[in-house]
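> build me a model:
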Amino acid sequence: MFDANCIFCKIIQGVIPCQAVLRTDSVLAFLDMNPVHPGHTLVVPTAHHVTLMDLPAALGGDLLDALSRVARGIVAATGAHGINLMQNNHPAAGQVVMHAHFHLIPRFDDDGLTLWPQRPYDSPDAMAAMAARINTAIAAA
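Just a heads-up that it's a prediction; the model follows:
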């Protein structure tokens, strides 16, 4: 699967150059051109899938293996104290390139980056109700 209008598909096909750090038949990992920190790497399936929800389950093992290997490489190469794995789906969540991809971002103590604000559920009942709604949706899928 290839989308001629997708920048990541063009990178995978070699039409646009990249600094690859890992390439397999099913996954390509390359440095982000605008990194949060040097070493920030994108891990993408070589077949075009738009979001996490579109990825075939059979690809999961290859993706997890690549993510783990690349994360270890980033930490070793950069001396990072930690790493974030981020994945955005649809524009409302910050997805800019409509090809499923994972960000591996090296993190350092006191690097000034923060995660989004969190807040608790209004009550234990509200949390239980949300879990029930999600369980029902999963069962229906």
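> going forward, measure contacts between C-alpha atoms and count neighbours the same way
Noted.
> which SS class is the residue lying farthest from the centre of the chain?
Among the C-alpha atoms of the chain, the one farthest from their average position, using CA atoms, centre = their mean, is that of residue 125, at 32.0 Å. Classification of residue 125 by DSSP: H, G, I helix; E, B strand; the rest coil places it in helix.
> to compare against the first, here's the next sequence to fold:
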Amino acid sequence: MPDCLFCSIVAGTVPAFRVVDTEEGVGFLDIRPVFKGHVLVVPRPHVSQLTDLPAALLPGYFALVQRVAAAVPSALGSQGTFVAINNVVSQSVPHLHTHVVPRTKGDGLRGFFWPRTKYASDEEAQSYADRVRIALDGAL
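Predicted structure coming up:
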């Protein structure tokens, strides 16, 4: 879809801090992360929400989400992850995307009120992307 931001990221016409790029999908840092290292995983084809993802693509897509969810704590030293999908409501970009957010006990996240933070620079964002990418590569 030419007007879809995430399709443009998948196509490489819009820059992003990529952590993974496979046949099943692309993972990149959220530019307004809940916590630094917050990754968005998107399928390659444009689908608006989870219910639109063809059944044949589910295993590969969720295997990729699972890999990212395993890599984030390893890469960033968090205790775990919060994995979530919004469908339509609270979906700022109408392209299916799965949030993989690093979590540590006492990090202050409560319920569904997600505070947002910013990276200090592109270099800092790139360093987070690199760390998750390296952990993903090691998990292959």
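> just checking, what residue in structure 2 corresponds to the residue farthest from the centre of structure 1?
Correspondence of residue 125 of structure 1 to structure 2, assessed by TM-score structural alignment: none assigned.
> now the most centrally placed residue in structure 2, nearest residue through space, not along the chain?
Compute the mean C-alpha point of structure 2, and by CA atoms, centre = their mean the closest residue is residue 40, 1.6 Å away. Of all residues not flanking residue 40 of structure 2 in the chain, residue 99 sits nearest, at 4.8 Å (CA to CA, 6 or more residues apart in numbering).
> other residues contacting stretch 26-42 of structure 2?
Outside stretch 26-42 of structure 2, the residues within contact range by CA atoms under 8 Å, 6 or more residues apart in numbering are 6, 10, 16-21, 25, 43-44, 64-65, 68, 72, 76, 95-103, 114-119, 125, 128-129, 132.
> any chance you could map the strands in structure 1?
20-23, 27-31, 41-45, 82-86, 102-107 (DSSP state E).
> tell me which of these is the most buried.
strand 41-45 (a mean of 26; mean count of other CA atoms under 10 Å).
> please state the offset of it from the chain centre?
Centroid separation between strand 41-45 of structure 1 and its chain, computed with CA atoms, centre = their mean, to the nearest Å, is 7 Å.
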